[in-house]
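A.B. asks: any chance you can model this:
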Amino acid sequence: MNFENSLAFAEGLDHIDPLRDFRSEFYIPPHQGGDAIYLCGNSLGLQPKTTAEVIAEQLASWRQFGVEGWFEGSDPWISYHRRLAGPLSQIVGAKPEEVTVMNSLTINLHLLMVSFYRPQGKRLKIIMEAGAFPSDQYAVESQVKYHGFNPEEAIIEVAPREGAYLLETGDIINAIRAHADEIALVLFSGINYYTGQVFDMKAIAKAGHEAGAIVGFDLAHAAGNVPLRLHDWEADFACWCSYKYMNSSPGGISGIFVHEKHFGDDQLKRFAGWWGYKLNERFKMTQGFVPEAGADGWQVSTSPILLMAAHYASLQIFEKAGGINALRQKSEQLTNYLEFLIEQINQKTGKEKFKIITPKDIDQRGAQLSIICTQNGKQIFDYLMQNGVIGDWREPDVIRLSPVPLYNSFVDVYKAGTLLAQAAAKY
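C.D. replies: Below is the predicted model of the structure:
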């Protein structure tokens, strides 16, 4: 598409956008009597207008049935989590029985590593990306220490080449092959939070398995953002948060994926809890853990119904919008338009005022551009915030802007570009 740097052009794109009406299903933060330009869905998605209603339905069940709400009413709580499995499985590319919702992301990562980080002999190392989100680094470090190993020896980090910001897929594959007989687990994020780079998860899974390792993914920035095919890629496990692109409330409930090839493995260790016990025998209260079939067998604690209700409200919107593939088409256009506007600023100033470190290849990025400000970055970011552009600042010099297809418009992107140009001229 040939883009134009004009309000009329952006309005024209919004006019023909088949997803334009979904913006009205979200609360947009206000700014000076109008709507803010919210480009921070990579950190926290906006609230669907149906969220309060869906939560209220469960509050009504609690009010009417008390404890019998677990078994009475139109949505008995005992199986409420299964309502989310179908929509979620479509988003992450899995079978419904391979996904479940529970806990929060880092807790789930720990629980899954109990099952899938199984060091034996010299095969004890974990390979991961350098610069992963800190919680992943801390989780991996503590798991390695728990098994009695030195993190400096047991963790292999794959870093970008000198002077580069992005990882080459070939370098990841080569690192896996180079340490093939030492690796117990390959653990990568689906999208690097800082650069916005989408990793080639299919290739990573293939290389990891060829090396004889287990392969898992943290999809915090990928789930609900880009199409995933976890089952077809034969990932062993994955986990994600739901409060970014899936708009499930601050700190909303997390989700996990376990490939069906592991369901029959009774040698897998896990930290068990009552809620993961086989449902049709759960209330016998007997000793000896017998897991529920599928990913549900990794559940530990009683399901938090109100958090799941908030998540369900957003998943219903995903289904109405036609699913992740429909959203992806608009996402690519929004991000491409933002890239075009930033390049226009650089051309006008005659220098690279803003350096986009997110990959230019649309297959290697989602709904995010990470922009290095080559001078006065914090002042530029503050100017955007003061003028109603809500983005994200990462030290020392990066602004992350994330146009989300469900609620952002092309006019949003145009206005953000205009304000970015003003800030560039001012600072």
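A.B. asks: only C-alpha atoms for contact and neighbour calcs from this point on.
C.D. replies: OK.
A.B. asks: could you say what helices and strands the longest helix seen in the chain packs with?
C.D. replies: For the chain, the longest helix by residue count, based on DSSP state H, is helix 324-349. Helix 324-349 makes packing contacts with strand 354-356, helix 410-426 when contacts are defined by 3 or more CA pairs under 8 Å, 6 or more residues apart in numbering; DSSP states H and E.
A.B. asks: mind putting the ones you listed in JSON lines, distance to Ser89 and mean neighbour count included?
C.D. replies: As requested, the helices and strands packed on helix 324-349 are exported to JSON lines (distance: least, CA to CA, whole Å; neighbours: other CA atoms under 10 Å):
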{"stretch": "strand 354-356", "distance to Ser89": "32", "mean neighbour count": "19"}
{"stretch": "helix 410-426", "distance to Ser89": "29", "mean neighbour count": "20"}
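A.B. asks: quick one: closest of the ones you listed to Ile399.
C.D. replies: strand 354-356 (9.6 Å; CA to CA).
A.B. asks: now the closest one, how far from the centre of its chain.
C.D. replies: 23 Å (CA atoms, centre = their mean, to the nearest Å).
A.B. asks: what packs against it?
C.D. replies: helix 324-349, strand 369-373.
A.B. asks: what residues of the longest one count as buried?
C.D. replies: Which is helix 324-349. 324-325, 327-328, 330-346 (16 or more other CA atoms under 10 Å).
A.B. asks: cool, and stretch 180-199?
C.D. replies: Quick answer for stretch 180-199 (16+ other CA under 10 Å): 180, 182-199.
A.B. asks: quick one, helices of the stretch 1-150 of the chain?
C.D. replies: 7-15, 51-65, 80-92, 105-116, 134-146 (DSSP state H, counting those that start in this stretch).
A.B. asks: give the buried residues for the first one.
C.D. replies: Right, the one you point to is helix 7-15. For helix 7-15, by 16+ other CA under 10 Å, it's Leu7, Ala10, Glu11, Leu13, Asp14.
A.B. asks: helix or strand for Gln316, which one?
C.D. replies: helix 305-320 (DSSP states H and E).
A.B. asks: quick revisit: out of the helices and strands packed on strand 354-356, nearest to Ile37?
C.D. replies: Comparing those by CA to CA, helix 324-349 comes nearest, at 13.0 Å.
A.B. asks: to check against the first, give me the structure of this:
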Amino acid sequence: MSNLFSLEYAQQLDAQDPLSAIRQEFSIPKQSNGEEEIYLCGNSLGLQPKLAAQYVNDELQQWQKLGVKGHFSGDFPWMPYHEFLSDGFADLVGAKVKEVVSMNTLTANLHFMMVSFYRPTATRHKIIIEDHAFPSDHYAVESQIKYHGFDPTESMVLLKPREGEETLRTEDILSAIEEHGQSTALIMLPGVQYYTGQVLDMKIITEAGHAQGCNVGFDLAHAAGNIPMKLHEWNVDFAAWCTYKYLNSGPGSVAGCFVHERHHSNKDLPRFAGWWGHDKDSRFKMENHFIPMESAEAWQLSNPPILSLAAIRGSLDTIKKAGGIQKLREKSLKLTGYLRELLEQELSTEINILTPKDTAASGSQLSLTVNLHGADGKQIFDAIEAAGVTCDFRYPNVIRVAPVPQYNSFTDCYRFVMILKQAIEGAAS
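C.D. replies: Coordinates of the predicted model:
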């Protein structure tokens, strides 16, 4: 451990990293002095893959040259373009190809999924979510409950960590499901908690929810592209994710959605329908009788924005170049593990790491609070940002740092801790 906090040691780890060349597939932002930023914000917005820019430009050229004929011409015609993403999505979330689709945006997809999977009755009307859910999820759930005529104060079950703790215990989640299960219509939780970076046990939560007769869905905004999953095997009812964090597909890019195949043939399952969810063979007959496809595509409404899908395809192809999510996870465990070791060795009394140390309960992100009298996290955040670090801050006092295995290096981690240490020393002096 004596040489852990040294530039030479970090560079040695980079030299031994079989995925180090993938960094060259990304455009790294520059500081005002021309040096590359230490970009540790992939949990908020991933960097641009060079293939994404290339693929978007390809489609602009197609539009320029072909006009409307681009829907049916070229190597990647627009009409079925969303299908070119399905293999990549299926690999990332552990699904069958027919169980995934690219459509809409994350919160919109959560709403559309709740149309189908939140069917409250007088005796079964609750939704179990976490107390510190991402605000958009909370708003969506609360508005769905109100839409169905129920009172959120009675129908929302909010999971909270124990007093003095920052993360949820699995046994407490299961206890809440046991307590409220018979009156719960839906359990909707994150795969990875946005604030703490905690990975929830989706498999056991799904099993517990189904044992009580509840539908179970997950927001995978911070999980997709971060950790391997097995949604089909775990029997999850639905899931939704954005593609601009660990999937590096650009701000506001089109989201992804999963619907387990056992729901595909249920013609009585309510949904909001649009013509892009209609059977492909008869869609252009323009008959006003909805025939849903027997796949997750049945939940589509309209033809998607091709330029955004092109960026996603570029990102998925870049992930494929890296060897897929399993290879990325292997590097992530080493990269984030190294960052944690540095922090614990150099700043053990000055910072607290909220993210669980158990690798089964954590992904790329580490959430930090500063234990420094007279200095808050925002003050430290501003100082490290001025020194060339890009991460993010979440009120009231958390700095979120995410070394992403696709484009971050062990040297990035070393330099970040050196800058953080200097910022803390400066605030303390």
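A.B. asks: sorry, back to before: so which of the helices of the stretch 1-150 of the first structure is nearest Ile256 of the first structure?
C.D. replies: helix 105-116 (7.1 Å).
A.B. asks: once aligned to the second structure, how far is that closest one on average?
C.D. replies: Between helix 105-116 of the first structure and the aligned residues of the second structure, the post-superposition mean distance stands at 0.4 Å (mean CA distance after the TM-score superposition for the first structure).
A.B. asks: other SSEs contacting that helix?
C.D. replies: helix 134-146, strand 237-240, strand 255-258.
A.B. asks: next, format the ones you listed as TSV and append distance to Asn2 of the first structure and mean neighbour count.
C.D. replies: Rendered in TSV, the data for those read as follows (distance: least, CA to CA, whole Å; neighbours: other CA under 10 Å):
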stretch	distance to Asn2 of the first structure	mean neighbour count
helix 134-146	39	16
strand 237-240	35	27
strand 255-258	39	28
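A.B. asks: residue in the second structure paired with Gln316 of the first structure?
C.D. replies: Here Gln316 of the first structure is matched to Asp317 in the second structure, going by TM-score structural alignment.
A.B. asks: out of the helices and strands packed on helix 105-116 of the first structure, which gets nearest to Ser43 of the first structure?
C.D. replies: strand 237-240 (12.9 Å).
A.B. asks: tell me which residues are up against the closest one.
C.D. replies: Where contact means CA atoms under 8 Å, 6 or more residues apart in numbering, the residues beyond strand 237-240 of the first structure that reach it are 105, 108-109, 112, 215-221, 223, 254-259.
A.B. asks: same question for stretch 44-58 of the first structure.
C.D. replies: By CA under 8 Å, 6+ apart, stretch 44-58 of the first structure touches 25-28, 243-250, 305-306, 309-310, 312-314.
A.B. asks: in that stretch, which residues are buried?
C.D. replies: Going by 16+ other CA under 10 Å, stretch 44-58 of the first structure has these buried residues: Leu44, Gly45, Leu46, Gln47, Pro48, Thr50, Thr51, Val54, Ile55, Gln58.
A.B. asks: same question, stretch 198-217 of the first structure
C.D. replies: Here stretch 198-217 of the first structure shows 198-202, 204-209, 211, 213-217 as buried, counting by 16+ other CA under 10 Å.
A.B. asks: also stretch 226-244 of the second structure?
C.D. replies: Buried residues in stretch 226-244 of the second structure (16+ other CA under 10 Å): 226-232, 234-244.
A.B. asks: scan the second structure for its longest strand.
C.D. replies: Criterion DSSP state E: the longest strand present in the second structure is strand 184-190.
A.B. asks: helices or strands up against the helix or strand following it?
C.D. replies: Counting by DSSP H and E, the element after strand 184-190 of the second structure in chain order, helix or strand, is helix 202-211. Here helix 202-211 of the second structure touches helix 170-180, strand 215-219, helix 231-234, going by 3+ CA pairs under 8 Å, 6+ apart.
A.B. asks: tabulate the ones you listed (TSV), appending distance to Glu35 of the second structure.
C.D. replies: Shown next, in TSV, are those (distance: least, CA to CA, whole Å):
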stretch	distance to Glu35 of the second structure
helix 170-180	44
strand 215-219	36
helix 231-234	41
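A.B. asks: and Lys321 of the second structure, which of these is closest to it?
C.D. replies: helix 231-234 (23.2 Å).
A.B. asks: and that closest one, how far from the first structure on average?
C.D. replies: Looks like 0.3 Å for helix 231-234 of the second structure (mean CA distance after the TM-score superposition for the first structure).
A.B. asks: which strands and helices sit next to that helix?
C.D. replies: helix 202-211.
A.B. asks: same thing but 10 Å
C.D. replies: Counting contacts by 3 or more CA pairs under 10 Å, 6 or more residues apart in numbering; DSSP states H and E, helix 231-234 of the second structure packs against helix 86-93, helix 202-211, strand 238-241, strand 256-259.
A.B. asks: quick one: closest of the ones you listed to Cys41 of the second structure.
C.D. replies: strand 238-241 (17.4 Å).
A.B. asks: by how much does that closest one deviate from the first structure on average?
C.D. replies: Mean deviation for strand 238-241 of the second structure: 0.2 Å (mean CA distance after the TM-score superposition for the first structure).
A.B. asks: what's the closest non-adjacent residue to Cys257 of the second structure?
C.D. replies: Ala240 (4.4 Å; CA to CA, 6 or more residues apart in numbering).
A.B. asks: if you could redo that for Trp274 of the first structure, that was the one I meant.
C.D. replies: Trp274 of the first structure sits nearest to Val300 (CA to CA, 6+ apart), 6.1 Å away.
A.B. asks: pull the contacting residues for the aligned partner of Pro359 of the first structure in the second structure.
C.D. replies: Under the alignment (TM-score structural alignment), Pro359 of the first structure pairs with Pro356 in the second structure. Neighbouring residues of Pro356 of the second structure by CA atoms under 10 Å, 6 or more residues apart in numbering: Glu166, Thr167, Thr196, Gly197, Gln198, Val199, Ser362, Gly363, Leu366, Ser367.
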